[in-house]
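*Asks:* sequence and predicted structure below; questions after.
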Amino acid sequence: MSRYTVLAADTEHLLTEKNSDFLTFLHPVNNREQAMQWVEQYRARYPDANHVCWAYIIGNTRQPQTQAFSDDGEPGGTAGKPMLHVLTERELGNCLAVVVRYFGGVKLGAGGLVRAYSNAVSQAAATAGLCEVSPSIALSISVSFAFEARLRQLLQQCKATLDEVSYSDKVTVSITLPQDAEQALCDQLINETAGAADIRQAGSHSGV
């Protein structure tokens, strides 16, 4: 998985379209539970609003871990789906978008609603801060003592973080490194140790 961007901080925006107010709120979220907590907060904060529509996407927008949306009473496909589309196109991963609508008396029609909800989120996204996430992987590597110095050189070259070192009949290191550097490191270790290096995956995570 390559690097991707996520929402860095809360963002708010107001769009008025034919007397209807569209209050947009963007929040960084890491899972559905966090997203739904925010949605409930806005429903409680704006009990007289006509609609509280939302969309969220967790992880890389191109390969999301999970995503969902709600039209909250608007005609199907006119609110939540366009909102989610904007999050995807703007590459706002780990992001919840909530749009609170107050009806202004003038009906917008299906096309008008799609444009309004899309514009509401797009304009909020234009002012939002993003940060880049580099997927990482944790490895455990065991080599002979004679190869320790060379191993440390290779770890520096691939920008790995040395988390732990232990000594027994071999040297064993626990490291975290960018996921896209894993294959090159493993290939080099296998080549230089003639296959003697013991490489095991300990887990993976994403870090900013």
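*Replies:* That came through fine. Numbers count the residues shown, from 1 in each chain.
*Asks:* going by C-alpha atoms from here, please, whenever you check contacts or count neighbours.
*Replies:* Fine.
*Asks:* what's in contact with the longest strand seen in the chain?
*Replies:* Longest strand in the chain, counting residues (DSSP state E): strand 130-143. With contacts defined as C-alpha atoms under 8 Å, 6 or more residues apart in numbering, strand 130-143 is touched by 1-9, 92, 170-179, 182, 196-208.
*Asks:* from the middle of its chain, how far away would it be?
*Replies:* Taking the mean of its C-alpha atoms, strand 130-143 sits 16 Å from the chain's own mean (C-alpha atoms, centre = their mean, to the nearest Å).
*Asks:* which residues touch the helix or strand just after that strand?
*Replies:* Next in sequence after strand 130-143, counting helices and strands by DSSP states H and E, comes helix 148-157. By C-alpha under 8 Å, 6+ apart, the residues outside helix 148-157 that reach it are 161-162, 171, 185, 189.
*Asks:* which of the residues you listed fall within strands?
*Replies:* Counted as lying in strands by DSSP E, out of the contacts of helix 148-157, are 161-162, 171.
*Asks:* of the residues you listed, grab the buried ones for PyMOL.
*Replies:* Restricted to buried positions by 16 or more other C-alpha atoms under 10 Å, the PyMOL selection for the ones in strands among the contacts of helix 148-157 reads:
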select buried, resi 162+171
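*Asks:* ok so, going back, in the longest strand of the chain, what's buried?
*Replies:* Buried residues in strand 130-143, counted by 16+ other C-alpha under 10 Å: 130, 133-143.
*Asks:* and here is the other one:
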Amino acid sequence: MNKPYKVAANSIVDETIVSRSRFICFISPCTSHEDAKEQLINCRKLHPQASHHCYAFLTGKPDDSQGYGSSDDGEPSGTAGRPMLAVLQGGDVGELCAIVVRYFGGTKLGTGGLQRAYGGSVRQALLLVETSTKVPMVEKQLTCDYGQINDVLYFVEQAKGEIIQQDFAAQVELIIALPEEQLTKVKQQLQTLSAGLLTLRSTDPNIR
């Protein structure tokens, strides 16, 4: 079951100086690879003279094994994008993109120094990020009698769900969005109300 998790709710910019090199970190909400690419394009337009534009992003939960990416953008392999991503994944916040712009200050930092500088830049910026809680929702179909509709609406409201669509014909046809963690409870309530006749169905026609 997908549990609620924190997501970035604002965009911030934070700058650190390490051995005369400027590290400017941009963190913004991000929900797709395309979103991250667009943010990178905009950042490069803002800082066309920067030495590097390194990034890391999470498009879902912090522990999502698929929705992430990173780039060293010309820095030695593993010294920028990877430590930035490690900080994001350990930050307990999902759906965000971090871009660190570096203006070289004339002093080489070495592998360890670069890892600390890029990771530290993101870690410091994360302290400024505001968060909100995202509740994973699932959509279900339900057919009920008119005499049951008030109880059904009450169950949905109590579960903090939403009515996406409703059609009134011989019976009431509903499409409902429910928090995934409330799904079992609502199913049980519907079963009790209807002596086992009311069931939630998938909105995917290929799933029965």
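*Replies:* That came through fine. None of the values given here were measured: they were computed from a predicted structure.
*Asks:* tell me the average deviation of the lengthiest helix in structure 2 from structure 1 after fitting.
*Replies:* Secondary structure assigned by DSSP state H gives helix 110-126 as the longest helix of structure 2. In the superposition against structure 1, helix 110-126 of structure 2 averages 0.8 Å from its aligned positions (mean C-alpha distance after the TM-score superposition for structure 1).
*Asks:* may I see the PyMOL selection of the buried members of the contacts of strand 130-143 of structure 1?
*Replies:* Of the contacts of strand 130-143 of structure 1, the buried ones go into a single PyMOL selection, burial set by 16+ other C-alpha under 10 Å:
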select buried, resi 4+5+6+7+8+92+170+171+172+173+174+175+176+177+178+179+182+197+199
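*Asks:* okay, and which of the contacts of strand 130-143 of structure 1 map to strands?
*Replies:* Counting by DSSP E, those contribute 4-7, 171-178, 198-207 to strands.
*Asks:* just give me the closest of the contacts of helix 148-157 of structure 1 to Gly80 of structure 1.
*Replies:* Nearest to Gly80 of structure 1 among the contacts of helix 148-157 of structure 1, counting by C-alpha to C-alpha, is Thr161 at 40.7 Å.
*Asks:* list the residues that contact that closest one.
*Replies:* 155, 175-177.
*Asks:* and Ile99 of structure 2, what's its match in structure 1?
*Replies:* In structure 1, Ile99 of structure 2 lines up with Val98, judged by TM-score structural alignment.
*Asks:* so that match is in which element?
*Replies:* strand 95-102.
*Asks:* tell me which residue lies farthest from the centre of structure 2.
*Replies:* Taking C-alpha atoms, centre = their mean, the residue of structure 2 most remote from its mean C-alpha position is Ala170, at 40.7 Å.
*Asks:* list the residues that contact the alignment partner in structure 1 of that one.
*Replies:* Taking TM-score structural alignment for the superposition, Ala170 of structure 2 sits opposite Asp169 in structure 1. By C-alpha under 8 Å, 6+ apart, the contact list for Asp169 of structure 1 reads Ser144.
*Asks:* ok, the one 3 residues further on next?
*Replies:* The neighbours of Thr172 of structure 1, taking C-alpha under 8 Å, 6+ apart as the test, are 140-143, 165-166.
*Asks:* not counting its neighbours along the chain, what's nearest it?
*Replies:* Distances taken as C-alpha to C-alpha, 6 or more residues apart in numbering place Ser142 nearest to Thr172 of structure 1, at 4.2 Å, with adjacent residues excluded.
*Asks:* Asp21 of structure 1: which of the ones in strands among the contacts of helix 148-157 of structure 1 is nearest?
*Replies:* Nearest to Asp21 of structure 1 among these, with distances taken as C-alpha to C-alpha, is Thr161, at 48.9 Å.
*Asks:* and the closest one, how close does it get to Cys53 of structure 1?
*Replies:* 42 Å (C-alpha to C-alpha, to the nearest Å).
*Asks:* neighbours of Leu96 of structure 1, how many?
*Replies:* Counted with other C-alpha atoms under 10 Å, residues neighbouring Leu96 of structure 1 total 32.
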